[in-house]
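Visitor: here you go, sequence then predicted model.
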Amino acid sequence: METSNTNKAKREIESIAQKIQHERDELNLQAHLFKAEAKDEWIQVEQKFDQFISQAEKVGNEAKTSTGDIYAALSLLGEEVMNGFNRVRKSM
């Protein structure tokens, strides 16, 4: 059962990561259009994005018992990154 939950959490994190990466790539193409406040937000979101990717890569390596906690933390961080990207997009 734990393996099933671990695999499910890993797949969900990978899906979130793909969505975030896609949004990041789209915004990165438009970076030259950013206003000053959007540039500041972009820098902060990029740092969170890097943190998300780093932590997501560790999911498969962590103990099965902590997968739920890791998934919850990564989901929250992923949501913060997407919200940041949305703020950048709105301020363009």
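Guide: Now that the structure is in, tell me what you want to look at. Numbers count the residues shown, from 1 in each chain.
Visitor: drop to CA atoms for contacts and neighbour counts, all remaining ones
Guide: Noted.
Visitor: give me the number of residues near N86?
Guide: Residue neighbour count, defined by other CA atoms under 10 Å, stands at 13 for N86.
Visitor: try L74
Guide: Residues within reach of L74, counting by other CA under 10 Å, total 21.
Visitor: same deal with S54?
Guide: For S54, using other CA under 10 Å, the count is 11.
Visitor: how close does it get to N61?
Guide: Taking CA to CA, to the nearest Å as the measure, S54 falls 12 Å from N61.
Visitor: what's the helix or strand for the spatially most central residue of the chain?
Guide: Closest to where the C-alpha atoms of the chain average out (CA atoms, centre = their mean) is G78, at 3.4 Å. Assigning secondary structure by DSSP states H and E places G78 in helix 67-91.
Visitor: now do that helix: distance to the chain's middle.
Guide: Average the C-alpha atoms of helix 67-91, do the same for its chain, and the two points are 5 Å apart (CA atoms, centre = their mean, to the nearest Å).
Visitor: use this one as the comparison:
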Amino acid sequence: MSSTDMSQLWQEVKTLRDELRVQIHLAGAEARDEWQRLEARYQDASKKLDELGQQTESVAEDVVDSLGIVAEELGKAYQRIRQRLAEDDQHD
């Protein structure tokens, strides 16, 4: 994964996270619990991304690949929460 791809993917994850943060207070307990778990992973990945700029090129490539995997997992998890919230809205 290139650093440009990583930046785009991370921006998508951040945007999705921001959208969900506004809605999460209305969610059920299960969605809020998952949100809390994701927040810890998000904060860790965000910190590593910030540290990436301080790494050597060979180490940076490994970190970008690892962060890419984490970002993809976070994106999928945020999508699951979004879907649950939409389903909850339809049932109300």
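Guide: Right, received. Where do you want to start? Because the structure is a prediction, the values reported are computed rather than measured.
Visitor: any idea what the TM-score is?
Guide: These two chains, once laid on top of each other, score a TM-score of 0.82 by TM-score structural alignment, normalised by the length of structure 1; 85 aligned residues with a CA RMSD of 1.5 Å.
Visitor: quick one: the residue nearest to the centre of structure 1 and S15 touch, right?
Guide: No: counting by CA atoms under 8 Å, G78 of structure 1 stays clear of S15, with 10.5 Å between them.
Visitor: alignment lookup: F49 of structure 1 to structure 2.
Guide: Residue mapping for F49 of structure 1 onto structure 2 gives Y42, with TM-score structural alignment as the criterion.
Visitor: contacting residues around the residue lying closest to that match once chain neighbours are set aside?
Guide: Counting by CA to CA, 6 or more residues apart in numbering, the nearest residue to Y42 of structure 2 once its immediate chain neighbours are dropped is L74, at 7.3 Å. The contact partners of L74 of structure 2, taken as CA atoms under 8 Å, 6 or more residues apart in numbering, are 13, 38, 41-42.
Visitor: tell me the contacts of M92 of structure 1?
Guide: Contacts were defined as CA under 8 Å, 6+ apart; by that measure M92 of structure 1 touches 33-35, 38.
Visitor: okay, now V63 of structure 2: neighbour count?
Guide: As a burial measure, V63 of structure 2 scores 17 neighbours (other CA under 10 Å).
Visitor: that one maps to what in structure 1?
Guide: Aligned counterpart of V63 of structure 2 in structure 1: I70 (TM-score structural alignment).
Visitor: same question for A27 of structure 2.
Guide: Residue correspondence, TM-score structural alignment: A27 of structure 2 in this structure matches F34 in structure 1.
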